[in-house]
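**Student:** Here is my input, please return the structure:
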Amino acid sequence: MPTFLVYFSITTNRKGAPDSMLIVDTILIILLVGVDQFIKHAVVANIALGGEHPLIPGVLSLTHLRNNGAAWSILQGQMWFFAVIAVVALGIMGYFFWQYRRDQNHRLEELGLALMMAGTIGNFIDRLTQGYVVDMFQLDFINFPIFNFADSCLTVGVILIAIGVYLADRREAK
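**Tutor:** As a prediction, this is how the structure comes out:
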């Protein structure tokens, strides 16, 4: 069974037993943060600041960039602002994550929250340890800001939550 389908087939345990989805989601978050940090460290170690390495010519390049702001480099140099926002966001996501953990009708939202938490933690680690976020993925075929794996987790997480909310609304309307 594909890994993605296994995620949705796990059932929650009876009260008092370990919450299997909480364990799975925690492992997923740790794994995604680890992948994010590995990619960032590999880029820093192998590509000079401002340097570029084509992965798929004309489509995708790795570019070593330091981002002192948020998405698209807005609010440059406001590290403490972003640290506070990250802590508050993690608290809010954690609340909803806890609410959804035993409701099989909200698995998509739960997965989206896990991805968003991983992305937030990945960029938060950079801000706390370096004062900036390492960005590296450059889409060569379109004028689009350079981003990192954590940003991708955040984006996919938001999309999954939006789809989950839409599907939940459709279920309730029936």
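**Student:** can we go C-alpha only for contacts and neighbour counts from here?
**Tutor:** OK.
**Student:** and after the one helix or strand Ala114 maps to, which helix or strand comes next?
**Tutor:** Using DSSP states H and E, Ala114 sits in helix 107-130. Using DSSP H and E, the next helix or strand after helix 107-130 towards the C-terminus is strand 133-139.
**Student:** Would you do the same for the sequence below? I want to compare the two.
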Amino acid sequence: MMIFYALFILTLIAIDQIAKITALKLLADRNDLPIIFGPVQFTIVKNPGAAFGLLKNRKTFLRIITAILIASVVIYFANLLVTETRSLLIRPLAFIIGGAVSNYLDRLRLGSVIDFLSLNIKKFPVVNFADIFIFAGSILFILNS
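**Tutor:** Coordinates of the predicted model:
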């Protein structure tokens, strides 16, 4: 069971990282690129802060807090895998961990998180797959708690 979830989390990280690399390559010489389906477009935004740009001027603090939060969730997740293998919280936590680790890798490698999916809705943030994984995992976690 643990190997399955480790591979699942690694797959989520790979999906997000590959999508970010692809978006960066597609937009190397342009600002926006409409996507065929609906109001979604690729728009590169480098976010040095947390959600909505919070703490953008406190990079070291943000890295430390993020590492502590990820470690805490991983410990809780591992404990659930060992003690409650049928818990409805395991899958949502896997999504949260995959998204958080992928964004954290950006922060360590690039100094900022690469966001690239934009909805043409006023004041809607530009996001990435990791953000979607974290959001979906959080909603499922709340619903299953």
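**Student:** Fetch the TM-score of the aligned pair.
**Tutor:** Put the two chains on top of each other and the TM-score (TM-score structural alignment, normalised by the length of the second structure) is 0.91; 144 aligned residues with a Cα RMSD of 1.7 Å.
**Student:** Which strands or helices does the helix holding Ala114 of the first structure pack on?
**Tutor:** Packing partners of helix 107-130 of the first structure (3 or more Cα pairs under 8 Å, 6 or more residues apart in numbering; DSSP states H and E): helix 20-46, helix 79-100, strand 133-139, helix 149-173.
**Student:** so how far is Leu115 of the first structure from Val158 of the first structure?
**Tutor:** Taking Cα to Cα, to the nearest Å as the measure, Val158 of the first structure falls 8 Å from Leu115 of the first structure.
**Student:** returning to what we had before: kindly calculate the angle that the helix holding Ala114 of the first structure makes with helix 149-173.
**Tutor:** Relative orientation of helix 107-130 of the first structure and helix 149-173, computed by axes from the mean of the first three to the mean of the last three Cα atoms, to 10 degrees: 160 degrees.
**Student:** Pull the residues that contact helix 107-130 of the first structure.
**Tutor:** Helix 107-130 of the first structure is contacted by residues 8, 25-26, 28-30, 32-33, 36-37, 79, 83, 86, 90, 93, 96-97, 100-101, 132-134, 149-165 when judged by Cα atoms under 8 Å, 6 or more residues apart in numbering.
**Student:** Show the buried residues in those residues.
**Tutor:** 25, 28-30, 32-33, 36-37, 79, 83, 86, 90, 93, 97, 100-101, 132-134, 149-154, 156-158, 160-161, 164 (16 or more other Cα atoms under 10 Å).
**Student:** Aligned counterpart of Lys59 of the second structure in the first structure, please.
**Tutor:** Counting by TM-score structural alignment, Lys59 of the second structure corresponds to Met79 in the first structure.
**Student:** quick one: that match and Ser73 touch, right?
**Tutor:** No. Met79 of the first structure is beyond contact range of Ser73, at 11.9 Å (criterion: Cα atoms under 8 Å).
**Student:** Spatially central residue in the second structure, please.
**Tutor:** For the second structure, the residue nearest the mean C-alpha position is Ala130 (2.2 Å; Cα atoms, centre = their mean).
**Student:** And Leu65 of the first structure? What does it align with in the second structure?
**Tutor:** With TM-score structural alignment as the criterion, Leu65 of the first structure pairs with Val45.
**Student:** mind checking which helix or strand its match is in?
**Tutor:** Going by DSSP H and E, Val45 of the second structure is in strand 40-47.
**Student:** Can you give me the buried ones in that strand?
**Tutor:** 41-47.
**Student:** Pipe those residues into TSV and attach distance to Leu105 of the second structure per row.
**Tutor:** Below are these laid out as TSV (distance: Cα to Cα, whole Å):
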residue	distance to Leu105 of the second structure
Gln41	24
Phe42	21
Thr43	20
Ile44	17
Val45	16
Lys46	13
Asn47	13
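**Student:** coming back round to it: wait, what's in contact with the residue nearest to the centre of the second structure?
**Tutor:** 12-13, 16, 98-100, 102-103.
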